[in-house]
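# here is my input, please return the structure:
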Amino acid sequence: MIPELDGAMWHKSSYSGSANNCVERGILPTGRQAVRDTKDRERGALLFEPSAWQAFVDAVRGGAFDS
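All right, here's what the predicted structure looks like:
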C-alpha cells in the first residue's frame, strides 16, 4: 500500500448503491486525488495530480464523456 493513502479522506460516489458498486475518491494530505474501487480497496488506487483531476472534473461537467 502507498503510505500517502493512509491519510486520505475517502468519499463514496453519490451514484453508489447499497451493493457497493461504486468508486471512492480520496483527498490526500499532499493535495493529490486518489480513486479506488469500493469492492476491492486492497487492490490500490489511481493517483492524480490536482491539475489532472481538475481537468477530468471539468471535462465531465462539460459533457465530454456523455454518450
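
# could you use CA atoms for every contact and neighbour count after this?
Fine.

# name the helices or strands packed onto the host helix or strand of residue 36?
Per DSSP states H and E, residue 36 falls inside strand 33-37. Under the contact criterion of 3 or more Cα pairs under 8 Å, 6 or more residues apart in numbering; DSSP states H and E, strand 33-37 touches strand 23-27, strand 46-48.

# to compare against the first, here's the next sequence to fold:
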Amino acid sequence: MQNEWILDVLADLRTFARQNGLAELAEQIDDTRLVAAAELTSKSTPAREGTTGYERATATAARTDLGRPRTRP
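This next block holds a predicted model:
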C-alpha cells in the first residue's frame, strides 16, 4: 500500500487526542483508521473469493496496532 502514510497521520492525531484528554475523539480516530485500512486494502488487494473488505482490513489491522482492544479512561 503506497498510501499507508495516512494511517501514520491518523495515529499521530489519535496520540494527540489521548494526551490532551480527548478520549471520544481518540476513539473516533480509531474507527477512522479501521475504515482507512479497509479502503486502502480493498484498493490494493484483489479480493479473494469468499472474503470481504472487512476481512482484508482485519488482516491489515492485525499487522498494526489497530487490532488492540480498546480501553476507556
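
# TM-score for these two?
Put the two chains on top of each other and the TM-score (TM-score structural alignment, normalised by the length of the first structure) is 0.25; 31 aligned residues with a Cα RMSD of 3.7 Å.

# to residue 12 of the first structure, which of the helices and strands packed on strand 33-37 of the first structure lies closest?
Closest approach to residue 12 of the first structure among those is made by strand 23-27 (4.4 Å; Cα to Cα).

# quick one, the closest one and strand 33-37 angle?
160 degrees (axes from the mean of the first three to the mean of the last three Cα atoms, to 10 degrees).

# tell me which other helices or strands strand 23-27 of the first structure touches.
Going by 3+ Cα pairs under 8 Å, 6+ apart, strand 23-27 of the first structure lies up against strand 9-12, strand 33-37.

# highest mean neighbour count out of the helices and strands packed on strand 33-37 of the first structure?
strand 23-27 (a mean of 20; mean count of other Cα atoms under 10 Å).
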